[in-house]
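Asks: structure here, sequence nowhere to be found:
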């Protein structure tokens, strides 16, 4: 089965470290003004998911949400969440680790799109 969101091994390793430090986490990618379209990672319960947020799936046991307007732009792609050195979103928990999450993407194949439409 194809997933709408995946994570690199480096992302999964950092998530394990962050979960030990902060407990259960979630991601939200809004495309908002403060941090552009960076995937932001928050302790669960510290970010309110809204009625217009779409659950894309989970990475490393962490739910990954995106605002529906942003989803309209990205729905034809699989998001691959990666981690790189450097400071990212000031509200995202990985920032103090000197790392930041970023979204890479690839366009779904015709077969993958058909599979997603059936689910």
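Replies: In hand now; what should we look at? Computed from a predicted structure; not experimentally measured.
Asks: contacts and neighbour counts: CA atoms only from here.
Replies: Fine.
Asks: in stretch 83-92, which residues are buried?
Replies: In terms of neighbour count (16 or more other Cα atoms under 10 Å), stretch 83-92 has its buried residues at 83, 88, 89, 92.
Asks: where's the first one, which helix or strand?
Replies: The one in question is residue 83. Applying DSSP states H and E as the criterion places residue 83 in strand 77-85.
Asks: the next helix or strand after that strand - contacts with which helices or strands?
Replies: Per DSSP H and E, the first helix or strand lying C-terminal to strand 77-85 is strand 99-107. With contacts defined as 3 or more Cα pairs under 8 Å, 6 or more residues apart in numbering; DSSP states H and E, strand 99-107 has these neighbours: strand 77-85.
Asks: here's the one I want to compare it with:
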């Protein structure tokens, strides 16, 4: 089993704005999960799905939880970003086509930080900073 922390730091966390937005969405969809998109149709956004609509497979890694909501990433993407903390945030805009943030004029965004190395100053392919 993969540790959900690196040197005591969680692999994934969320800003206060992201948690507030997540709670707003959970009023309509109480049982949800995040999956960090790998950059296909909807870029590299954290996608929020009803838990019953997304089948977590052997190729997915659970990074941790934010506000009791599990956050997953594909195993291949995790191998590339295992030294990076993901920080879920919210910004103006449209969410991914199949994500529950779509149509709410705000969307989730992933920022990143290298463990032990401070904030990432530039965009990293596959992860928004």
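Replies: Now that the structure is in, tell me what you want to look at. This structure is a prediction, so every number in the text was calculated from the model and none was measured.
Asks: so residue 38 of the second structure sits against residue 44, correct?
Replies: Yes: the criterion here is Cα atoms under 8 Å, and residue 38 of the second structure meets it with residue 44 at 5.4 Å.
Asks: touching the top helix by length along the first structure from outside, list them.
Replies: Assignment by DSSP state H gives helix 9-22 as the longest helix of the first structure. Helix 9-22 of the first structure is contacted by residues 25, 43, 59, 60, 81, 82, 83, 93, 94, 101 when judged by Cα atoms under 8 Å, 6 or more residues apart in numbering.
Asks: which residue numbers in the second structure go with it?
Replies: Aligning helix 9-22 of the first structure against the second structure (TM-score structural alignment) gives residues 16-29.
Asks: closest to residue 72 of the first structure out of the buried residues of stretch 83-92 of the first structure?
Replies: Distance to residue 72 of the first structure across the buried residues of stretch 83-92 of the first structure (Cα to Cα) is lowest for residue 89, with 22.4 Å.
Asks: tell me the contacts of that closest one?
Replies: Contacts of residue 89 of the first structure by Cα under 8 Å, 6+ apart are 34, 35, 38, 40, 95, 100.
Asks: residues contacting the residue nearest to the last one when sequence neighbours are not counted?
Replies: In space, not counting the residues next to it along the chain, residue 100 of the first structure is nearest to residue 88; the distance is 4.8 Å by Cα to Cα, 6 or more residues apart in numbering. Neighbour list for residue 88 of the first structure: 35, 38, 95, 99, 100, 101 [criterion: Cα under 8 Å, 6+ apart].
Asks: mind running it again at 10 Å?
Replies: The contact partners of residue 88 of the first structure, taken as Cα atoms under 10 Å, 6 or more residues apart in numbering, are 35, 38, 39, 40, 94, 95, 96, 98, 99, 100, 101, 102.
Asks: just residue 25 of the first structure next, same as before
Replies: So residue 25 of the first structure contacts 15, 18-19, 41-47, 60-64, 93 (Cα under 10 Å, 6+ apart).
Asks: now the angle from the longest helix of the first structure to strand 77-85?
Replies: Interaxial angle, helix 9-22 of the first structure versus strand 77-85 (axes from the mean of the first three to the mean of the last three Cα atoms, to 10 degrees): 70 degrees.
Asks: got the buried residues for helix 9-22 of the first structure?
Replies: Quick answer for helix 9-22 of the first structure (16+ other Cα under 10 Å): 11, 12, 14, 15, 18.
Asks: closest one of the residues you listed to residue 77 of the first structure?
Replies: Set against residue 77 of the first structure, the nearest of these by Cα to Cα is residue 11 (18.8 Å).
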